[in-house]
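A.B. asks: Build me a structure from this.
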Amino acid sequence: MRLNVKVISKVLGTLLQMNAGFMALCLPVSIYYGEHDLIAIALSSAITALVGFALKFFTRKLPDKELKKRDGYIVVTAGWIFMSVFGALPFVLSNSIPDFTNAFFETMSGYTTTGASILNDIESVPKGILFWRSLTQWIGGMGIIVLAVAILPFLGIGGMQLFVAEAPGITPDKLQPRIQDTAKRLWLIYVGLTIVEAILLYFGGMTIYDAVNHSLTTMATGGFSTKNASAAHYDSPFIQYVLIVFMFLAGTSFTLTYYALKRNFKKVFKNEEFIVYSIFTIIIAIIVTITVFISTDSGLEKSFRDSLFQVVSIITTTGFVSADYTAWAPFLTTLFFILLLVGGSAGSTAGGVKVIRHVVLFKNSFLELKRQLHPSAVIPVRISGKAIDQGVVSNVLAFIMIYILVMIVGVILLSTMNIDFDTAFGAVATTLGNVGPGIGNVGPLDNFYNIPAPGKWLLSFLMLLGRLELFTVLMLLSPYFWKKN
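C.D. replies: The predicted model follows:
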């Protein structure tokens, strides 16, 4: 099998140049606040841009070939790794996170929108670096690859293979016949909602700096905050309800958001995944509210707000914290751990298993009972009234099986590093699901600083694995992928 080295290098070079451009956006922030991170950001941007240029320049004379599906998988996985390596430069060069392992972990957590952090004092970090930290999540939220799909036609490269690799298995409906138009429309919605949220947060009492940062990480379902106490720093019902609404929207398929903006509400409310996602969130929020109201001295509104906030934050894999849910009741700690495995909607910026996969799994399991009684009958799984292909069902079953297996192996490996079971389980579940806070010593009031270096590299790999939905990365590790046709 021959790889299209020229096209792969061209795309990776373009991604790094885009990354450098986003880094440069942090320079005005650094200049305005007069902090010491200016040179580090400028140097990081220059290095990233030069490497990106070199990747394109030194492969320019290689023969042009069509971008194949295998090339697409390599570009997606390598793109995320390259972005994280160079994205860590501002942290290292500014001495905000001098250790490269920690810097890479923080950056991978950003691009994969996980929100797991090693920073013990976020508020002491220079404003320009914190803005870059938020930007990494915003870039990764919709996927730097999807953004590249929107501009690749100008480079003479088709992008369908990238979109398939970015979201294997069950994917959202195309909004337009051409994938480039789809990506552009998704980004317009993404940018628009980010701006609207920032305006609302600003009028709710946040500074413009904090409002922009929190809107960037909310729409990415990333959860990085500029405050040590996360969203709990703002004891404002208005701010927290705004965050709840936009976390929920970010965890909803952007395809459905597009239909809603076009006033095609019939398509929205007939979508089975959206119905399950909404009803499940409401039911769990009610259960948590009742438990918190009974077991604590919080008033009803406060109990409801904190409960709804944390339920939405965990289900959408955002990871913002308004209260320490592990201190409420043992029952709720178990419940929130289960929520780490749920995930948002397919076609959203949320991580996790995704609601649609759970729906397919449960429907297929119950239908299997009927198939046992009627072995000759053809009984397909139906989603939103439409029968889905058996190959999709098999894909879902394989995904969930591999997901569980990866979790087990991850917990075993972390346990060999002298990490207790609760922390190991919580760390693996939250990084693989791209959630952020977990349980044990990586709970909502703790972070990942004390995880040993090998553990951070393992968890970084799990973040990448979860963000690219397992198959994209694992396929590269398969001997079948590298066999000659």
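
A.B. asks: going forward, measure contacts between C-alpha atoms and count neighbours the same way
C.D. replies: Noted.

A.B. asks: Run through the helices of the stretch 201-350 of the chain in chain order.
C.D. replies: 208-219, 237-250, 254-261, 265-269, 272-295, 300-315, 330-339 (DSSP state H, counting those that start in this stretch).

A.B. asks: Roughly how far does residue 416 sit from residue 448?
C.D. replies: Distance of residue 416 to residue 448, computed by Cα to Cα, to the nearest Å: 17 Å.

A.B. asks: okay, those two: which has more neighbours?
C.D. replies: Legend: neighbour count by other Cα atoms under 10 Å for residue 416 and residue 448, higher for residue 448 (24 against 11).

A.B. asks: pretty sure that one contacts residue 109?
C.D. replies: No - distance between residue 448 and residue 109: 11.0 Å, which falls outside the contact criterion (Cα atoms under 8 Å).

A.B. asks: okay, and the common contacts of the two?
C.D. replies: With contacts defined as Cα atoms under 8 Å, 6 or more residues apart in numbering, the residues shared by residue 448 and residue 109 are 116-117.

A.B. asks: Just the buried residues of stretch 237-255, please?
C.D. replies: Buried positions in stretch 237-255, judged by neighbour count with 16 or more other Cα atoms under 10 Å: 239-240, 242-244, 246-255.

A.B. asks: circling back: nearest to residue 364, out of the helices of the stretch 201-350 of the chain?
C.D. replies: Between residue 364 and these, the shortest separation by Cα to Cα is 14.9 Å, and it involves helix 272-295.

A.B. asks: Counting by contacts, list what the closest one packs against.
C.D. replies: Secondary-structure packing of helix 272-295 (3 or more Cα pairs under 8 Å, 6 or more residues apart in numbering; DSSP states H and E): helix 300-315, helix 355-373.

A.B. asks: Residues in contact with it: which ones?
C.D. replies: Helix 272-295 has contacts (Cα under 8 Å, 6+ apart) with 252, 268-269, 298-300, 303-304, 307-308, 311-312, 315, 328-329, 332, 344-345, 355-356, 359, 383-384.

A.B. asks: Drop anything exposed from those.
C.D. replies: 252, 268, 303-304, 307-308, 311-312, 315, 328, 332, 344-345, 355-356, 359.

A.B. asks: sorry, back to before: with distance to residue 138 added, can I get the helices of the stretch 201-350 of the chain in a markdown table?
C.D. replies: Shown next, in a markdown table, are these (distance: least, Cα to Cα, whole Å):
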| stretch | distance to residue 138 |
| --- | --- |
| helix 208-219 | 5 |
| helix 237-250 | 11 |
| helix 254-261 | 15 |
| helix 265-269 | 25 |
| helix 272-295 | 23 |
| helix 300-315 | 16 |
| helix 330-339 | 23 |
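
A.B. asks: Sequence B follows; please return its structure for comparison with A:
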Amino acid sequence: MKGRNLRAAMHVSAVFATWLAALMLIPALVDLYYGNPDWIVFAISCAVIAALATIVAAATRGIRPTYSTRFAFLLVNLLWLTFAVAGAVPFVESSLQLSLADAFFESMSGITTTGSTVITGLDGLPPGLLLWRSMLQWVGGLGVIGLGLFILPYLKIGGSSVFKLESSDRYDRPFSRMTTFAVSIIGIYMASTFICATLYAMTGMTGFDAINHAMTTVSTGGYSTHDASFGYFENLSTQWVAIVFMLIGATPFTALVVLMLRGRIDMFRDNQVIVMLCYTLGLGIVLAIYLDVTHTEELGLGIEHAIFNIVSLVTTTGYANADYLQWGPFAIALVFMATFLGGCSGSTAGGVKTYRWIALYGIMRRALDRFIYPHAVQSVHSGKDVVGEDTLEVVLLYFTAFILMWSLLTVALTLTGTDFLTALSGILTALANVGPGLGEVIGPAGNFAPLSEPAKWILSFAMLLGRLEIFTVLVLAAPAFWRE
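C.D. replies: Coordinates of the predicted model:
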């Protein structure tokens, strides 16, 4: 039974790998258009990956899995690893000649929409590689939506199973068939990307920059075509476009389907959307006031810089338009706090997620009330929804696992020679899928290139852990998972 499930998961992963290989023809054509010799790299990578994937798919064809949570856990892990490995091939073979650790790190960061990078000199990078990085994040963002809406709820660890915030039940089932619902989400994802690219171009971006940044904005990935990230674009309207679409990317896509195709504003009655907007705006305003009071920046520029960077961190996009580590310890503390928060479930955003903070607040409030009224029977609510006890247990287990893995992986990273601040913030930003960390090495003005290869493997694992909600990965280490 176990072997059958493994072979079936390999078949599905191989099929998806052929699709990813086909996408490599797009950057190949772009490089060919610009006369860059790296087009042959993408062409060969496409052929090799497609051939290997086809062989695996043919060898495992016709094997029917036993549909269960075990198979789902196995499939999700294998899919993300397959995408990361396949996505790394062009980086290894390109003119950059990245090591295996660097290439896998860059690919894993892209497909998990983390946005951390080991590549410097982005302004002079071949256009095909820049586009491939953006495409990895765009594909990863779409995969994250599917993961949050259709897979994690089935495994009882995702946001949909918590408050039904992303369930079509909450919005009176916008479509009766799941296929129609999924196609609608893909359509809105693509439409949002197109509109974002158009607005970027209208505000002064080149067409190439607009397409790349639209893909990494809507997917809340954060890869840029310039070393200075959004600091390269001086037009304030460009940065406000990014703010709007980062927030759209962090909003439940089910709510967007209902809004755009049914004209209903249910999303503004969704508790987690309101909470996310409130703490994002609150942190942004506090940071802007601090910058003005300390004369770090003028009020107008300070508001724009504060809102942009807080939105980027909360939505786990990872863009930066200024080196906020130069703003003082209070600003750094706010940035550190924003790294934890995350967007809504059922969106492309990572992080702890808003619904978990709502649940944690409800748990703490109920505990305090029980000190006063020991015999009272109270439920935890999210808006009008009652949160079940099993759900609250899962939320508490997630926070426990998050802190535990953060601690253990930080210690592991220090064993590679990484300083404590870099290790602490590096693991946090990997688990939260945010991108930049703290300190001179991996802060918004730096990148992860100086870290050792063992450190990059550890961070790659942490990115996968964070993207798949920790338990999806850890369950594979349980002996019971592999027993009949």
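
A.B. asks: Straight-line length of stretch 343-358 of structure 2, end to end?
C.D. replies: First-to-last residue span, stretch 343-358 of structure 2, Cα to Cα: 12 Å.

A.B. asks: now stretch 436-445 of structure 2
C.D. replies: End-to-end distance of stretch 436-445 of structure 2 (Cα to Cα): 9 Å.

A.B. asks: For it, which outside residues touch it?
C.D. replies: Contacting residues not belonging to stretch 436-445 of structure 2 are listed as 115-116, 228, 318, 320, 322-325, 421-422, 425-426, 428-429, 446-448, 450 [Cα under 8 Å, 6+ apart].

A.B. asks: Helices of the stretch 1-150 of structure 1, start to end?
C.D. replies: Counting by DSSP H, counting those that start in this stretch, the helices of the stretch 1-150 of structure 1 are 5-24, 27-33, 38-57, 69-87, 89-93, 100-111, 127-142, 144-155.

A.B. asks: what sits up against the fifth one?
C.D. replies: Under the contact criterion Cα under 8 Å, 6+ apart, helix 89-93 of structure 1 has outside partners 40-41, 44, 97-100, 103, 129.

A.B. asks: 10 Å - rerun?
C.D. replies: Residues from elsewhere that reach helix 89-93 of structure 1 (Cα atoms under 10 Å, 6 or more residues apart in numbering): 23, 37-45, 47-48, 95-104, 106-107, 125-126, 128-130, 132-133.

A.B. asks: could the helices and strands packed on helix 272-295 of structure 1 go into a markdown table alongside distance to residue 280 of structure 1?
C.D. replies: What follows is those, written out as a markdown table (distance: least, Cα to Cα, whole Å):
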| stretch | distance to residue 280 of structure 1 |
| --- | --- |
| helix 300-315 | 10 |
| helix 355-373 | 10 |
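
A.B. asks: what's the closest of those to residue 154 of structure 1?
C.D. replies: Taking Cα to Cα, helix 355-373 is the member of those nearest to residue 154 of structure 1, at 34.3 Å.

A.B. asks: And residue 204 of structure 1? What does it align with in structure 2?
C.D. replies: With TM-score structural alignment as the criterion, the equivalent of residue 204 of structure 1 in structure 2 is residue 203.

A.B. asks: That match touches residue 209, doesn't it?
C.D. replies: No - between residue 203 of structure 2 and residue 209 there is no contact under Cα atoms under 10 Å: 11.5 Å.

A.B. asks: who touches both of those two?
C.D. replies: residue 197.

A.B. asks: need the contact list for residue 47 of structure 1.
C.D. replies: Counted by Cα under 10 Å, 6+ apart, residue 47 of structure 1 has contacts 16-17, 20, 41, 53, 86, 89.

A.B. asks: what do you get for residue 334 of structure 1?
C.D. replies: When contacts are counted by Cα under 10 Å, 6+ apart, residue 334 of structure 1 touches 326, 439.

A.B. asks: any idea how far it lies from residue 425 of structure 1?
C.D. replies: As judged by Cα to Cα, residue 334 of structure 1 and residue 425 of structure 1 stand 12 Å apart.

A.B. asks: Equivalent analysis for residue 75 of structure 1, please.
C.D. replies: Going from residue 75 of structure 1 to residue 425 of structure 1 by Cα to Cα gives 31 Å.

A.B. asks: tell me the centre residue of structure 2?
C.D. replies: Of all residues in structure 2, the one closest to the mean position by Cα atoms, centre = their mean is residue 113, 3.8 Å from it.

A.B. asks: For it, which non-adjacent residue is closest in space?
C.D. replies: For residue 113 of structure 2, ignoring the flanking residues on the chain, the nearest one in space by Cα to Cα, 6 or more residues apart in numbering is residue 221 at 4.1 Å.

A.B. asks: Contacts only, for residue 247 of structure 1.
C.D. replies: 215, 217-223, 241, 309, 312-320, 349-350.

A.B. asks: go on, residue 399 of structure 1?
C.D. replies: Taking Cα under 10 Å, 6+ apart, we find residue 399 of structure 1 in contact with 169, 353, 357, 393, 405, 469-471.

A.B. asks: Report the secondary structure state of the residue in structure 2 sticking out farthest from the centre.
C.D. replies: The C-alpha centroid of structure 2 is most remote from residue 375, which lies 42.4 Å away (Cα atoms, centre = their mean). Recorded secondary structure, residue 375 of structure 2: coil (DSSP: H, G, I helix; E, B strand; the rest coil).

A.B. asks: ok, so what distance separates it from residue 423 of structure 2?
C.D. replies: With Cα to Cα as the criterion, residue 375 of structure 2 and residue 423 of structure 2 are 45 Å apart.
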